[in-house]
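Colleague: Please find the sequence and the predicted model below.
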Amino acid sequence: MALRGASADALAELSSELESKLGGGADASRIGDDLFRVSTLLRTEPGLRRVATDVSVDSAAKASLVTEIFGGKVDPVSLEILVSAVGRRWTVSRNLGDVLEHLSEVAIVRSAGGDSGRLADELHSYAQTVNDNAALRDALSDPARSVDDKAALVRGLLDGKALPATVTLAQQALAGTYRTVAVALATYQQVAAQVHGQGVATVRVAHPLGDAERQRLGDALARQYDRPIHLNVVVDPDVIGGIRVEVGDDVIDGTVATRIDEARRKLAG
């Protein structure tokens, strides 16, 4: 999440607060739901957002306002985080909603507990399903369909087959905060990895990797990047053979197609 100045400081401090509260046993799933709903409201109610981020308004007054609006409607811990958030300075007012949504994503990832690896795999698998199914992709992006209708479609696809955290994030991806559902899901995968101190590698191969191959590749990337790397393996027939690995902006391309193209360029030169 790229923020500047006061907003970057607020994100760091609120992230620490959230981690402390979750470490103390707070309900991560409930907090995630609460913060997402609040972030959505702040985006749809610009008047509330302006007051909540106005430096000329006393922090106590802003705390009283959000307590009046949200008290009894959200978990007490969620309210504490919200009161802390409106008491901070923000570089631009929209950053308040952006940060609360990010904290929501972190809380939902944390709600998966020891299933963090499974969560990342399920998000990747669902993203591939959306990418590969034009009818589903069109249905999820159709402006004529309500968000509730799209959410029901997502539940029908994932309920009973995926973790509750996966279902929640898949539904949040419909909110329109990110440019597309695919971008939202990719962001959630990054958040899931970052929460657990990992990096994410997208690995494109012609055929599925065996367990031993995945282990060797994961170990090699972990040594190279000095941290655990979660592998998102994509079977891509255009690869032909070999492997292409993307870690952030780094690309390691050892595919047959690339080597053929390089040979052609050398011959043409």
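Modeller: Happy to help now that I have it.
Colleague: C-alpha only now, for contacts and for neighbours.
Modeller: Will do.
Colleague: Counting neighbours, what do you get for Leu267?
Modeller: Leu267 is flanked by 8 other residues according to other C-alpha atoms under 10 Å.
Colleague: repeat for Ile243
Modeller: For Ile243, using other C-alpha under 10 Å, the count is 20.
Colleague: same question, Ala201
Modeller: By other C-alpha under 10 Å, 21 other residues sit near Ala201.
Colleague: wait, is it part of a strand?
Modeller: Yes. Assignment of Ala201 by DSSP: H, G, I helix; E, B strand; the rest coil places it within a strand.
Colleague: and the residue lying closest to it once chain neighbours are set aside, how many residues sit next to it?
Modeller: Leaving aside its chain neighbours, Ala201 sits nearest to Val247 (4.6 Å; criterion: C-alpha to C-alpha, 6 or more residues apart in numbering). When neighbours are defined as other C-alpha under 10 Å, Val247 has 17 of them.
Colleague: I figured Val247 hits Gln190, correct?
Modeller: No. Using C-alpha atoms under 8 Å, Val247 and Gln190 do not qualify as a contacting pair, with a distance of 10.8 Å.
Colleague: The helix or strand where Asp9 lies: which residues count as buried?
Modeller: Using DSSP states H and E, Asp9 sits within helix 5-23. For helix 5-23, the neighbour count (16 or more other C-alpha atoms under 10 Å) marks 7-11, 14-15, 18-19, 21-22 as buried.
Colleague: Identify all contacting residues around that helix.
Modeller: Among residues not part of helix 5-23, those counted as contacts by C-alpha atoms under 8 Å, 6 or more residues apart in numbering are 2, 28, 77, 81, 84-85, 88-92, 95-96, 99, 103, 107.
Colleague: Second structure for comparison follows:
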Amino acid sequence: MRGTSEASRKAVLKAFGPVASASGADGMKLGRELFVVVDALDGSASLRRALTDPARDADAKAALVKHLFGGLDSRVTDVVADFAARRWSEDLDLRVAVEEAGVEAMLAAAQNAGVIETVEEELFQVQRLLEGERDLLVALSNRSVSREIRLELLEGVLKGRLNEVTHALLRRAVEKVRGQRLITTIKLLVQAAADRRGRLLASVVSAVELSAAQRTRLVTILQSAYGHEIQLNVAVDPEVLGGIKVQVGTEVVDGTVLARLDEARRRLVSQR
């Protein structure tokens, strides 16, 4: 998103956060209803233009939202009307922002139920599974395959073993495969869950499984460096040969043997 849309997204989501938190078990309902709005926006360019037209009065946009979605929960129509009252760089950005609000509502339900950490871990494990199973990832991401077939394939993988919120978010990700890669969508869900818990997400790739003591030590180092609680997600990849690679946000600290060998190779080449 460009600056104008990003500012609108942040402002509305910040106001919606406490509403989602106070919704309790209703968070799942709010999330599903917000996804209904997203689907309507997906299916109608004229609706997106009407709700993002800067020349149109905010009250008129709110009235249109109430007219079209009056059968939904008032908390849903309120946040959609708030989104519509803002300014957007592109009409498609409104759809993305409403989708994020739906995710926020579902994660709030998980947090209220005391299972947000479980949801985050399950999303991460599915992310790692798909990163290691390229054929499966391609099949789930293939927009030329019908939605029903993709969802059936997903259900065959999940086998009903995940939390309700995890399951709903993954179904949504597969159901609405868009421009960005499916694996990117899942990574963003993991990040959103960490954000909901008030933690920075540190993604770690290691040649071998880290012991509990090593994990604790790494968390302590990262918390000291960033001054913030850290959620550590560790994946094992034997191809790194040794050491670890840590990513926090956009910052990457690569201490793997592979990285060091690659650096040595580049130095040798530059000296020829």
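Modeller: That came through, no problem. Keep in mind that what you see is a predicted model, and the values were worked out from it rather than measured.
Colleague: Any idea what the TM-score comes out to?
Modeller: Here the TM-score for the pair of chains, by TM-score structural alignment, normalised by the length of structure 1, is 0.89; 266 aligned residues with a C-alpha RMSD of 2.1 Å.
Colleague: what about the strands in structure 2?
Modeller: For structure 2, the strands defined by DSSP state E occupy 200-206, 230-236, 244-248, 251-254.
Colleague: re earlier: find the residues that touch each one of Val247 and Gln190 of structure 1.
Modeller: Common contact partners of Val247 of structure 1 and Gln190 (C-alpha under 8 Å, 6+ apart): 199-200.
Colleague: what sits against Gly117 of structure 1?
Modeller: Gly117 of structure 1 touches His230, counting by C-alpha under 8 Å, 6+ apart.
Colleague: just to revisit the earlier point, in ChimeraX, select just the buried ones from the contacts of helix 5-23 of structure 1.
Modeller: A single ChimeraX command suffices to select whichever of those are buried according to 16+ other C-alpha under 10 Å:
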select :28,77,81,84,85,88,89,90,91,95,96,99,103,107
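Colleague: ok, the contacts of helix 5-23 of structure 1 vs Leu231 of structure 1, which is closest?
Modeller: Nearest to Leu231 of structure 1 out of the contacts of helix 5-23 of structure 1 is Ala107 (C-alpha to C-alpha; 22.2 Å).
Colleague: what's the spacing between the alignment partner in structure 2 of the closest one and Asp135 of structure 2?
Modeller: Alignment note (TM-score structural alignment): Ala107 of structure 1 maps to Ala105 of structure 2. Ala105 of structure 2 is 32 Å from Asp135 of structure 2, where distance means C-alpha to C-alpha, to the nearest Å.
Colleague: Kindly report the same for Lys187 of structure 2.
Modeller: 19 Å.
Colleague: which one of these two has more residues nearby?
Modeller: Neighbour comparison, Lys187 of structure 2 and Asp135: the larger count goes to Lys187, with 17 against 11 (by other C-alpha under 10 Å).
Colleague: Surely that one touches Gln127?
Modeller: Yes. Assessed by C-alpha under 8 Å, Lys187 of structure 2 is found in contact with Gln127 at 7.0 Å.
Colleague: Tell me which of the contacts of helix 5-23 of structure 1 fall in helices.
Modeller: 28, 77, 81, 84-85, 95-96, 99, 103, 107 (DSSP state H).
Colleague: now, the most widely separated pair of these?
Modeller: Farthest pair in those, by C-alpha to C-alpha: Ala28 and Asn95, 22.0 Å.
Colleague: residues touching the residue nearest to Leu35 of structure 1 when sequence neighbours are not counted, list them.
Modeller: Distances taken as C-alpha to C-alpha, 6+ apart place Ser104 nearest to Leu35 of structure 1, at 5.3 Å, with adjacent residues excluded. Applying C-alpha under 8 Å, 6+ apart, we find Ser104 of structure 1 in contact with 31-36.
Colleague: at 6 Å instead, please
Modeller: By C-alpha atoms under 6 Å, 6 or more residues apart in numbering, the contact set of Ser104 of structure 1 is 32, 35-36.
Colleague: Can you tell me which of those residues lies closest to Pro228 of structure 1?
Modeller: The closest of those, once distances to Pro228 of structure 1 are taken by C-alpha to C-alpha, is Gly32, at 25.4 Å.
Colleague: Tell me the spacing between the closest residue in space to that closest one that isn't next to it in sequence and Ala165 of structure 1.
Modeller: Of all residues not flanking Gly32 of structure 1 in the chain, Ser104 sits nearest, at 4.0 Å (C-alpha to C-alpha, 6+ apart). To Ala165 of structure 1, Ser104 of structure 1 is 11 Å away according to C-alpha to C-alpha.
Colleague: Ok, Ala134 of structure 1 next?
Modeller: For Ala134 of structure 1, the distance to Ala165 of structure 1 - C-alpha to C-alpha - is 25 Å.
Colleague: more neighbours, these two?
Modeller: Ala165 (24 against 11).
Colleague: would you list every one of the helices in the stretch 101-250 of structure 2?
Modeller: 116-132, 134-141, 147-158, 164-175, 182-196, 212-226 (DSSP state H, counting those that start in this stretch).
Colleague: right, so of the ones you listed, which gets closest to Ala40 of structure 2?
Modeller: Among those, helix 164-175 comes nearest to Ala40 of structure 2, with 14.6 Å by C-alpha to C-alpha.
Colleague: quick check, nearest of the contacts of helix 5-23 of structure 1 to Thr258 of structure 1?
Modeller: Out of the contacts of helix 5-23 of structure 1, the member with the shortest distance to Thr258 of structure 1 (by C-alpha to C-alpha) is Ala2, at 32.9 Å.
Colleague: Can you tell me the closest non-neighbouring residue to the spatially most central residue of structure 1?
Modeller: Geometric centre of structure 1, nearest residue: Tyr188, 1.8 Å, by C-alpha atoms, centre = their mean. Leaving aside its chain neighbours, Tyr188 of structure 1 sits nearest to Glu105 (7.0 Å; criterion: C-alpha to C-alpha, 6+ apart).
Colleague: What's the local residue count around that neighbour?
Modeller: 28.
Colleague: Distance check, it against Arg37 of structure 1.
Modeller: 12 Å.
Colleague: ok, now Ala60 of structure 1?
Modeller: Counting by C-alpha to C-alpha, the gap from Ala60 of structure 1 to Arg37 of structure 1 is 23 Å.
Colleague: same check, this time on Gln224 of structure 1
Modeller: Applying C-alpha to C-alpha to Gln224 of structure 1 and Arg37 of structure 1 gives a distance of 40 Å.
Colleague: Who has more neighbours out of the two?
Modeller: Arg37 (17 against 11).
Colleague: Identify the residues contacting the more buried one.
Modeller: Taking C-alpha under 6 Å, 6+ apart as the definition, Arg37 of structure 1 has no contacts.
Colleague: Cheers, nothing more for now.
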